[in-house]
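Trainee: The sequence and its predicted three-dimensional model are supplied below.
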Amino acid sequence: MILEGTVLRGPEFEPIEGRVVVEDGEITALEETTARSNDVILPAFVNAHTHIGDSIAKEAGEGLDLDELVAPPDGLKHQLLRAASRDEMVAGMRHSLEYMEQSGTAACIEFREGGVEGVDAIRDAAAPLDVEPVVLGRETVDAMEASDGFGASGARDGEFGRERNATRDAGKLFGIHAGERDSHDVNPALDLDPDFLVHMVNTEPLHLERVADNEVPIVICPRSNLVTNVGFPDVAELAEHTTVALGTDNVMLNSPSMFREMEFTAKLGDVSAREVLKMATHHGAKIADLNCGVVEPGRDAKLLVLDGDSHNLVGAQNVVRAVVRRAGVSDVKDVVLEKSA
């Protein structure tokens, strides 16, 4: 497979005219040459924080606060999940995963409720698709063992020491929500030595020092944070201290669109479009230990092709800025999610 156009090359997304050669699911060559197309070729997205089980309850809970919406065990989300059948949940999750795939998302890091059964359900939902969910089980060590790691709700909801130790012993990924409602659970979360933190809207200087000293990545979900009225993360300050990735959070609150998340972050956060594109691609891939998120030889062929001649993108003077602040699903020409041989 050969893709031609403006290629956003390497970790800095340098726009070059050229072509990308793909063989057996891997980028084998990147050639700077005259292209016969105005397509824009970039890495497919990695959505670094999702809860897609609540795809059955989009836009439910108007007027409820964060705890009433999603706090375990009796937030509205958990009530609706308990009431839904397995078939309903699998069908809802498949719709969300299909949307991710069609809109250029190669993988998501999913905090999966429902124990082992919940892990099995998302595996079934994803089975016919090319998008790859990195599934972090919740609630039990058994769910962690059946998945790719453990996704903790937050240090205010439990101690999680046993689960953290078991996850570490299994060599798997451990993530935890922190600093969402307030800053009180950040230090206890950091005490668990997590592989990454989610949200970090409410932080103090000591927290950021600990994050930097221990090189703990952070996943931010700005649209979700405003919907739940907990504030907007200081994106620039977080990025000064550590690796920051982007996630869309609960499907009941927001569409799993990385285009929308990028535009929102770029226009409200004091960071460059290039930095936001990093957050949406290789920073998430780095957290999940995936070999994608960059267009360069040796990487997995997880690529997004945008139509540079679309009504929305034609005439763009700054390609990276246009991709981040302007592009959308209607500009997607192709999504390449090749699997390695």
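Mentor: Everything's here; your move.
Trainee: Please count neighbours and contacts with C-alpha atoms only from this point.
Mentor: Will do.
Trainee: Not counting its own residues, what contacts the helix or strand where Val219 lies?
Mentor: According to DSSP states H and E, Val219 maps onto strand 218-220. With contact meaning C-alpha atoms under 8 Å, 6 or more residues apart in numbering, strand 218-220 is reached by 48-49, 196-201, 233, 238, 242-247.
Trainee: ok, then the element right after it?
Mentor: That would be, after strand 218-220 and using DSSP H and E, helix 222-227.
Trainee: Next, the buried residues of that next one.
Mentor: The neighbour-count check on helix 222-227 (16 or more other C-alpha atoms under 10 Å) flags 222-225 as buried.
Trainee: for stretch 299-318, same thing?
Mentor: For stretch 299-318, using 16+ other C-alpha under 10 Å, the buried residues are 299-308, 310, 313.
Trainee: what comes into contact with it?
Mentor: For stretch 299-318, the external contacting residues (C-alpha under 8 Å, 6+ apart) are 22, 25-27, 38-44, 104, 106, 291-293, 295, 322, 326-327, 331-340.
Trainee: Over to stretch 103-112?
Mentor: Contacts of stretch 103-112 (C-alpha under 8 Å, 6+ apart): 44-53, 100, 118-119, 122, 130-138, 150-152, 257-258, 288, 302-304, 328-329, 332, 335, 337.
Trainee: hmm, back to that, among the contacts of stretch 299-318, which lie within helices?
Mentor: Counting by DSSP state H, the members of the contacts of stretch 299-318 that fall within helices are Ala322.
Trainee: Drop anything exposed from the contacts of stretch 299-318.
Mentor: Buried among those by 16+ other C-alpha under 10 Å: 22, 25-27, 38-44, 104, 106, 292-293, 295, 322, 326-327, 331-338.
Trainee: longest strand anywhere in the chain?
Mentor: The strand that spans the most residues within the chain, counting by DSSP state E, is strand 14-23.
Trainee: Of all the residues in that strand, which ones are buried?
Mentor: 15-23.
Trainee: thinking again about what came up before, need the buried residues of stretch 299-318 in a markdown table with secondary structure and distance to Gly269, can you?
Mentor: Shown next, in a markdown table, are those (DSSP: H, G, I helix; E, B strand; the rest coil; distance: C-alpha to C-alpha, whole Å):
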| residue | secondary structure | distance to Gly269 |
| --- | --- | --- |
| Arg299 | coil | 30 |
| Asp300 | strand | 30 |
| Ala301 | coil | 30 |
| Lys302 | strand | 27 |
| Leu303 | strand | 26 |
| Leu304 | strand | 24 |
| Val305 | strand | 26 |
| Leu306 | strand | 24 |
| Asp307 | coil | 27 |
| Gly308 | coil | 26 |
| Ser310 | coil | 27 |
| Leu313 | coil | 23 |
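Trainee: Included below, for side-by-side comparison, is a second structure:
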Amino acid sequence: MIIIENAKILYGEDMDAIKANIVIEDDKIIEITKDKIKNGKKIDASGCIAAPAFINSHVHIGDSIARDVGDGKTIAEIVKPPNGLKHRILEESNPDEIISSMRQSMGDMLASGTTTFVDFREGGLEGINLLEESSKDIPIRKIILGRDNSFFDPDVENGEIKSITKKLLRSCDGIGLSGFGEIRDEVVALISKICQKHGKISAIHTAEYEELQNDSIALTGKSEVQRAVEADLTNLIHVTAPVGDDLKLISDRGSSVVSCPRSNGTLSVGIPPLNDMLKHKINVLLGTDNIMFNSPNMLREMEYALKVTRGYYREYFSPTEIFKMATINAANAFNLNTGCIKEGNTADIIIVKEFSNNPILSLINRTNPDDIISLITEGNIIY
């Protein structure tokens, strides 16, 4: 049994700050109490914040092999499949080097308080196996969204798509598609339907920048968001450039949006309209996206997201909303028993030095990995 004593806890889905002790047993939070607990391994968290650990809802961890490559090139030159710079590097790299670089990135995530990540896994079954191999003995939770290069083939038959998708889903948690510029709508809809049938996640990069939206409307008469909603996908990545009724369509469908503000900034494609998304009651998550140009550090992602949103709208934006995007919103989207500190949840908790009277703003603005006193994931103390 582990007892976190005297902490200022961000409690429940509303992240209310309360002073109490947390009792952990068999991977679960079994009690939150102001009473002293006599027996168990104790962590003195006086002067600290106990917060839910972070969920990175969109990352390309294979990009770890190509850090800081391609700066100054266009987004299509860098990441567009199947011939973008990163895809060529992945094809040419030794598997052992890819595994080593991914392990380093997982260590970086744990060191900055992330205990769960959602990976868009390139390379079909081989890519999934590389990630499984690289994560051995690392206490981090993976949600793997696979894909196969056959999805890009304009002449691929529906029967082949069905077969490959079903085979992938035996080894991963869903399918993560690149975008409508590379995949036919009927293929996207078919994959989404198969994922639904198997209770798996279906996701796609959508409306990342204006040019994609303009091309989609010119080609089909519909925005990328309209096409994604019609395909009934569960998660839309980016939606940095919505048009018309896009946000209402997402809200009505109930899809989650994974926003990646630092990636959008790095690639000069825009600022995600987070406030408008929340006004439409969309479940918004945060991801760090391509590791080749962004560290997988959710603290940095939250700080950038908060400040750029306030600058974009020129009005106050609550840090609590940003914090929820990295915790409870993601847990709800992926049906995880984590994301907030409450009785019955899996014990994924970070304990961090407190720097101000506003604990959430303190975490977002002030914290770096050296300030994390302890990281507990599934009841095990890692640091």
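Mentor: Thanks, I have it. Bear in mind that the values here come from a model prediction, so they are computed numbers and not experimental data.
Trainee: Got a TM-score for the two of them?
Mentor: Overlay of the two chains. TM-score (TM-score structural alignment, normalised by the length of structure 1): 0.95; 334 aligned residues with a C-alpha RMSD of 1.5 Å.
Trainee: now the buried residues of stretch 299-318 of structure 1 in TSV, with distance to Arg274 of structure 1?
Mentor: Below are those laid out as TSV (distance: C-alpha to C-alpha, whole Å):
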residue	distance to Arg274 of structure 1
Arg299	20
Asp300	21
Ala301	21
Lys302	19
Leu303	17
Leu304	16
Val305	17
Leu306	17
Asp307	19
Gly308	18
Ser310	21
Leu313	17
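Trainee: returning to that earlier point: identify, from the buried residues of helix 222-227 of structure 1, the entry nearest to Glu275 of structure 1.
Mentor: Pro222 (15.0 Å; C-alpha to C-alpha).
Trainee: how much space between that closest one and Asp331 of structure 1?
Mentor: 23 Å (C-alpha to C-alpha, to the nearest Å).
Trainee: Pull up the aligned stretch in structure 1 for stretch 128-146 of structure 2.
Mentor: Aligned using TM-score structural alignment, stretch 128-146 of structure 2 spans residues 119-137 in structure 1.
Trainee: Pull the residues that contact the matching stretch.
Mentor: Counting by C-alpha under 8 Å, 6+ apart, residues outside stretch 119-137 of structure 1 touching it are 86, 89-91, 93-94, 97-98, 100-101, 105-113, 115-116, 118, 143-144, 146-151, 173-174, 288, 337-338.
Trainee: Which parts of the stretch 101-250 of structure 1 are strands?
Mentor: Counting by DSSP state E, counting those that start in this stretch, the segments of the stretch 101-250 of structure 1 that form strands are 105-112, 132-137, 149-152, 173-178, 196-199, 218-220, 244-246, 249-250.
Trainee: Have a look at how far, on average, the longest one is from structure 2.
Mentor: Right, strand 105-112 of structure 1. Average distance, strand 105-112 of structure 1 versus aligned residues of structure 2 after superposition (mean C-alpha distance after the TM-score superposition for structure 1): 0.6 Å.
Trainee: same thing with the fourth one?
Mentor: Here the mean offset of strand 173-178 of structure 1 against structure 2 after fitting is 0.7 Å, by mean C-alpha distance after the TM-score superposition for structure 1.
Trainee: can you give me the angle that strand makes with strand 105-112?
Mentor: Here strand 173-178 of structure 1 runs at an angle of 70 degrees relative to strand 105-112 (axes from the mean of the first three to the mean of the last three C-alpha atoms, to 10 degrees).
Trainee: where in structure 2 is the aligned partner of strand 173-178 of structure 1, by residue range?
Mentor: Under TM-score structural alignment, the match for strand 173-178 of structure 1 in structure 2 covers residues 201-206.
Trainee: Quick check, central residue of structure 2?
Mentor: With distances taken as C-alpha atoms, centre = their mean, Ser57 lies nearest the centre of structure 2, 1.0 Å away.
Trainee: what's the distance between it and Lys73 of structure 2?
Mentor: Relative to Lys73 of structure 2, and taking C-alpha to C-alpha, Ser57 of structure 2 is found at 25 Å.
Trainee: Repeat that for Asn357 of structure 2.
Mentor: To Lys73 of structure 2, Asn357 of structure 2 is 43 Å away according to C-alpha to C-alpha.
Trainee: what's the answer for Ile2 of structure 2, then?
Mentor: Taking C-alpha to C-alpha, one finds Ile2 of structure 2 at 50 Å from Lys73 of structure 2.
Trainee: next one: Ser318 of structure 2
Mentor: Ser318 of structure 2 is 34 Å from Lys73 of structure 2, by C-alpha to C-alpha.
Trainee: cool, and Glu31 of structure 2?
Mentor: 52 Å.
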